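Enquirer: Give me the fold of what follows.
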Amino acid sequence: MAKTSEKSPAKSLDWSTLLQSGNRIFIGSHAAAPQALLADLMARCKNLHDIELVQLMVLADNCWAEQRYSDLFKINALFIAGDKVRSAVAEGRADYTPCFLSEVPALFKNEILPLDAALVMVSPPDAFGYCSLGVSVDAVSAAVRSAKKVIAQINPKMPRTNGYTFIHQSQIHAFIEQAEDLPELPAPKLDEVTERIGQYVSMLIEDGATLQLGIGKIPEAVLRYLGNHKDLGVHSEVISDGVMELITKGVINNRKKTFHPGKTVTSFCMGSKALYDFVDGNPHVEFYPSEYVNSPTNIARNDAMIAINSAIEVDLTGQVVSDSIGHKFYSGIGGQVDFSRGASMSKGGKPIIALPSTAKNGTVSRIVATITEGGGVVTSRGHVHYVVTEFGVASLRGKSIRERALELIRVAHPKFRKQLLDEVRTHYWVPHYQKDYPKDVVELGKVGVKTLTIAGEQFDLRALNPADERRLQEFFYSHTKETLLLRYNHHPKQMSREKSCTLVSVDQSRDLALCIVKQQGSVLEIQAVGRYYLNETDNSAEVAFVTRERHHGKGMAKRLLEEMIKIARMRELNRMLAYVRADNKPMQKVFEKAGFKRIASGDPDEVYLELPLKAVEPEK
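Expert: Presented below is the predicted three-dimensional model:
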């Protein structure tokens, strides 16, 4: 250590010999802020003024951001967190510098933000003189290597973590030794909306995938629904208690990772004392600096990389606002773009934005036609593959603006869907003939998707919706003349986009249109469609099906019919009926096996079948 550190550990420091007015200092981030060290500085600052204090998120009360310290500090937040910092930025007493987390270290190294000092918390030195940066390596590592002076709080309660976490005591210019419990982050309480978002996101994660998750309700909800997954890995800027629990259960074992196999890779952790104890000396969890963990190139070296991030609002083209609410800056860019870009470059990767559909107790839609004035785009419309709300998954990759708008309206809250469609129609993002907004089939359940295994393949059964317009058109043109004749009783030669739009824009509360789809990542293909049309005069429904030729005879029509009968009973219809060509024997068998009975018909070329759904009361 330097001369000031060769003596016994100081309980307080002579800051006038360490700092000068106008200096720029960096303070340790997240759960590793050296709070006793900062308290000593604030108590003994003497004649120091105008120190620029650079910080990321700090898990503390951020008292140094209060008005009473404005003569001593001017905060420069690279990520805004905490009410006091947020208020200081809003009032102009503090600055916000937007920056990708992967590029923050370069600000220090390249002296764009040259550091006079780094105030950090470390573990006691080992027998070889090395201290660990513990639970927060992220940008702290670069600050330690770049600052003219390193001033440390040596905390015996700081875990010694593995990876690129060590600093030799000779690099420390001054220190105090102060035991201090690390601040804990309580587990969030999950609500029904968050739980459903977690379910939808978990459906996008395949066994063997590598995950990046943040902190908060949605990441914890996702982790809760991964308990039956296998061989998951983690490459994430932060890990939480939920990650620890899945590692303990063996769900996360990093066996299938293609980058750092066998290791959970992170740059910091926040959570309970149990989590801090878990990472202490744990050889299976490695901490690396942000420029390494958040490098899109390194992220992409993980096959099947799943990046899960949140947002404040998403517009109907897919632009993501996540650091501001209108003109008010709220958080920061952080690692969202780093991981979205890295996951999009990964083989089989998926960048996901997950958010509740509304804010302010359901009064404001977070899916918006246009970004709120003053709001800034953090993640571009080209980066996002999926947007998830409690109403479903919007798949955006490879979609046109029209298709994106319809996909995102579908996952917006139902009470805002008509308004959103009306707003985007004025910009010609959707055509004039697109009059109906997506409606849910509530009888399919809250998730609205059922996973089917048919002939050894996995498919999804769900409602047909307006965003399927082009896919239905492709489905139509895939049919042979024979299939079209059996379905329509003639040979239609064209399925225009306008006609396709009419067929997918269904009032699902009245009529019913279900489909079976095969989806692999962003590739979606319709395999079968089943419909019924309500006849209000006698409360009956006429049923029709069409299946892709390669799946004929595999039972898709049967599965669709079973679901439609169930929904018709729930809606208390009197009966279902079907008209089938006399030469279409396979379809006749599907209906008859479901309980439909043949009814005499005057047309020899057509078979009429009927399924009573209600017992007919005898006439009195």
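
Enquirer: only C-alpha atoms for contact and neighbour calcs from this point on.
Expert: Noted.

Enquirer: So which residues of the stretch 51-200 of the chain form strands?
Expert: Secondary structure of the stretch 51-200 of the chain (DSSP state E, counting those that start in this stretch): strands at 51-55, 73-77, 95-96, 117-122, 130-132, 149-154, 162-163, 166-168, 174-177.

Enquirer: most packed of these?
Expert: Highest mean neighbour count among the strands of the stretch 51-200 of the chain (mean count of other C-alpha atoms under 10 Å): strand 117-122, with a mean of 28.

Enquirer: quick one: that one to strand 51-55, angle?
Expert: For strand 117-122 against strand 51-55, the angle by axes from the mean of the first three to the mean of the last three C-alpha atoms, to 10 degrees is 40 degrees.

Enquirer: and E206, which of the strands of the stretch 51-200 of the chain is closest to it?
Expert: With C-alpha to C-alpha as the criterion, E206 lies closest to strand 162-163 of those, at 27.7 Å.

Enquirer: what's the offset of that closest one from the middle of its chain?
Expert: Here the centre of strand 162-163 is set off from its chain's centre by 28 Å, with C-alpha atoms, centre = their mean, to the nearest Å.

Enquirer: Proceed likewise with the subsequent sequence, for comparison:
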Amino acid sequence: MGTSQQLTTNDGQRVNWSQLLKSGSRIFLGSHAAVPHALIRDLMAHSRHLHDIEIVQVYALGDNQWAEPEYTQQFKVNTLFIGGEQVRTAVAEGRADYTPCFMSDIPSLFQEGILPLDAALIMVSPADKYGYHSLGVSVDIVSAALRSAKKVIAQVNPQMPVTFGQAFIHKGQIDAFFEAEASLPEIAAPELDAVTERIGQYVSLLIEDGATLQIGFGNICDAVLRYLGNHNDLGVHSELITDGIMELMQKGVINNRRKTYHQHKAVTSFCIGSQTLYDFVDGNPHIGFYPSEYVNSPANIARNDNMISINSAIEVDLTGQVVSDSIGHQFYSGIGGHVDFSRGASMSKGGKPIIALPSTAKDGTISRIVPHLTEGVGVATSRAHVYYVVTEFGVASLRGKSIRERALELIRVAHPKFRQQLLDEVRQHYYVPNYQTIKSVEVPELGPVGFKELCIGGEYFDLRPLNPSDERRLQEFFYSHTKETLQMRYNTVPTQMSREKSCTLVSVDQSSDLALCIVRQKGSAAEIQAVGRYYYLPHDNSCEVAFVTREVYQGKGMASRLLEEMIRIAEQRGLTAMHAYVRAENTKMLAVFERAGFKRMPSEELGEVLLKRPLAGAA
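Expert: Below you'll find the predicted structure:
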């Protein structure tokens, strides 16, 4: 090895850049937090006589000075993922190129000679006693680059952590060494606003104990991790790990015990975060760093049962198409591992691909749920690859939904001020019929997440508001009833629940009337088990209430739970009384009301019982 700040060969001989590169060479630059900044600075200072060197890179943390205009004649950047303002500006101004590709596919571009590499500039730890250097915090595509490049030039940094997995290169594979000690670039944990917190909370509700996680980068993903502290036996198979992952591992929340692929080990390809994180991965046998073609392979991802993929997006249209790398005609980031993990999670047994994003951008002036994609953008993730879209207004479930149902689900989680506009625009394409309406769908009295989990008879259900996308579920619920149930609920035996009628029943203004349901939810499948409603009567500030329960659950307490919630909500809204009309022979329903404090009153209808209950709002 040579002395500090000199390029040397393995036997200690000095070498210069002219012996390693020539004008027109294509070089790979180490990625993420493992960019060899001292090495590239030395190249910039000692290769002014070289021209048109193409730099192939992905996200490079730190100063990307080589992308500045003054180096245009010396370097041309071809980025496979746009990160950092210097590179983003260079791409926007036409001084740099952007090549869109899946992270899992990048290694084959090197190996098959589509992007042949003359050299790979990387950063490694000092060699161990066996002569092996660790690639440290970025194995990802670095591994393929050094195997494919004609020459490997390494900055040896004593501060680079030693990581395990497939993270080593022998000193004999390195053509030139440059010893330079430097701290790794850090990214501080972000401050989370209320919108981001709420999105994180909603996403966490989709994650079950024992799931395996892939987490993208950014505030929303950090927020999700902060809401997983009460989960158990989570695993990690993710191209990236962050401080949030580290903290959950330290708490034992992430223990990889129930993984079905690489059990007992967190699998990743790179990490970005604080120095505490870099210290955590240093020599940690519980974390395996593997190449991108292995970690990001959809087939390998799918070998994890209950695989949860969580990524953000720039916009989503009402059919479920996801944009993640561009804003209009301007390329902003890249595809990265987004599609790899969405596809892998969709192939996993019990897997869930999730897209999470705020409902608006530019201080609330534009909707990120859009009727059609903005001109110039590209679809990163197809409408068939996304199961859930989450905003601060809830969770839209898209799997197995028609275009009409998808549109209604996504409008429901859009910002309220854009919902009618979205509905009006999507109607122009006949995705949603004219009789479908969007009214106030939130019931804030149910709490911050808008629903409650119930355990009834050892089974778990969600109690939540009915919403416009429940139209088909309500039809199925109606046609499941026996004649006796229909007679008891409607005082007649209706034979049809048309789509128009069903739409009317689920299009409820929940700010005045109330329509709640109890739903058995299994992944993307949902089945209504009970419905409770009240209709507001403004003349005396009261309401009329009614219920119907699927036969198999009658007598199990569902109506009582719905009534309990409706009484509480009506009292919070200041209503003075509730009343109900029940057929005299419906003894079970009469008992439900009377246990809740309703009293029988004289009724004008023969065979019908009027029940009434004063509410605290009367005071």
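
Enquirer: Which one of the strands of the stretch 51-200 of structure 1 lies nearest to A307 of structure 1?
Expert: strand 162-163 (22.2 Å).

Enquirer: Identify the residue range in structure 2 corresponding to stretch 239-250 of structure 1.
Expert: On structure 2, the counterpart of stretch 239-250 of structure 1 by TM-score structural alignment is residues 241-252.

Enquirer: any idea how far that stretch is from the chain center?
Expert: 18 Å.

Enquirer: ditto for stretch 396-415 of structure 2
Expert: Using C-alpha atoms, centre = their mean, the offset of stretch 396-415 of structure 2 from its chain centre is 16 Å.

Enquirer: Correct me if wrong, but I27 of structure 2 is in a strand.
Expert: Yes: assigned with DSSP: H, G, I helix; E, B strand; the rest coil, I27 of structure 2 falls within a strand.

Enquirer: Now D40 of structure 1: which helix or strand?
Expert: helix 35-43 (DSSP states H and E).

Enquirer: Mean distance of that helix to its aligned residues in structure 2, please.
Expert: For helix 35-43 of structure 1, the mean deviation from structure 2 after alignment is 0.5 Å (mean C-alpha distance after the TM-score superposition for structure 1).

Enquirer: most centrally placed residue in structure 2?
Expert: The centroid of structure 2 falls nearest to I310 when counting by C-alpha atoms, centre = their mean (3.0 Å).

Enquirer: Make sure it is indeed in a helix.
Expert: No: counting by three-state DSSP, I310 of structure 2 is not found in a helix; it is strand.

Enquirer: so it makes contact with G351?
Expert: No: here I310 of structure 2 lies out of contact with G351, judged by C-alpha atoms under 8 Å, at a distance of 11.1 Å.

Enquirer: picking up where we left off before, in structure 2, which residue range corresponds to the helix holding D40 of structure 1?
Expert: Using TM-score structural alignment, helix 35-43 of structure 1 pairs with 37-45 in structure 2.

Enquirer: got it, and stretch 440-458 of structure 1?
Expert: Taking TM-score structural alignment, stretch 440-458 of structure 1 hits residues 442-460 over in structure 2.

Enquirer: Give me the contact list for the longest strand seen in structure 1.
Expert: Determined from DSSP state E, the single longest strand within structure 1 is strand 523-535. Residues outside strand 523-535 of structure 1 that contact it (C-alpha atoms under 8 Å, 6 or more residues apart in numbering): 471-472, 475, 510-519, 540-548, 551, 556-557, 560-561, 564.

Enquirer: swap in stretch 404-423 of structure 2?
Expert: 318-320, 359-360, 367-371, 389-398, 426, 431-432, 437-438, 440-441, 467-469.

Enquirer: start and end residues in structure 1 for that stretch, please.
Expert: With TM-score structural alignment as the criterion, stretch 404-423 of structure 2 aligns to 402-421.

Enquirer: Would you map the strands across the stretch 301-450 of structure 1?
Expert: Under DSSP E, counting those that start in this stretch, the stretch 301-450 of structure 1 gives strands at 305-309, 313-315, 320-321, 324-325, 328-329, 350-354, 358-359, 364-365, 367-368, 386-389, 392-395, 449-454.

Enquirer: In contact with N78 of structure 2, which residues?
Expert: 54-57, 96-99.

Enquirer: one step back: tell me which of the strands of the stretch 51-200 of structure 1 lies nearest to L573 of structure 1.
Expert: Closest of the strands of the stretch 51-200 of structure 1 to L573 of structure 1 is strand 95-96, at 60.0 Å (criterion: C-alpha to C-alpha).

Enquirer: That closest one against structure 2, how far on average?
Expert: Looks like 0.3 Å for strand 95-96 of structure 1 (mean C-alpha distance after the TM-score superposition for structure 1).

Enquirer: how about that strand, aligned to which bit of structure 2?
Expert: Using TM-score structural alignment, strand 95-96 of structure 1 pairs with 97-98 in structure 2.

Enquirer: List the contacts of that stretch.
Expert: For stretch 97-98 of structure 2, the external contacting residues (C-alpha under 8 Å, 6+ apart) are 76-82, 91, 331.
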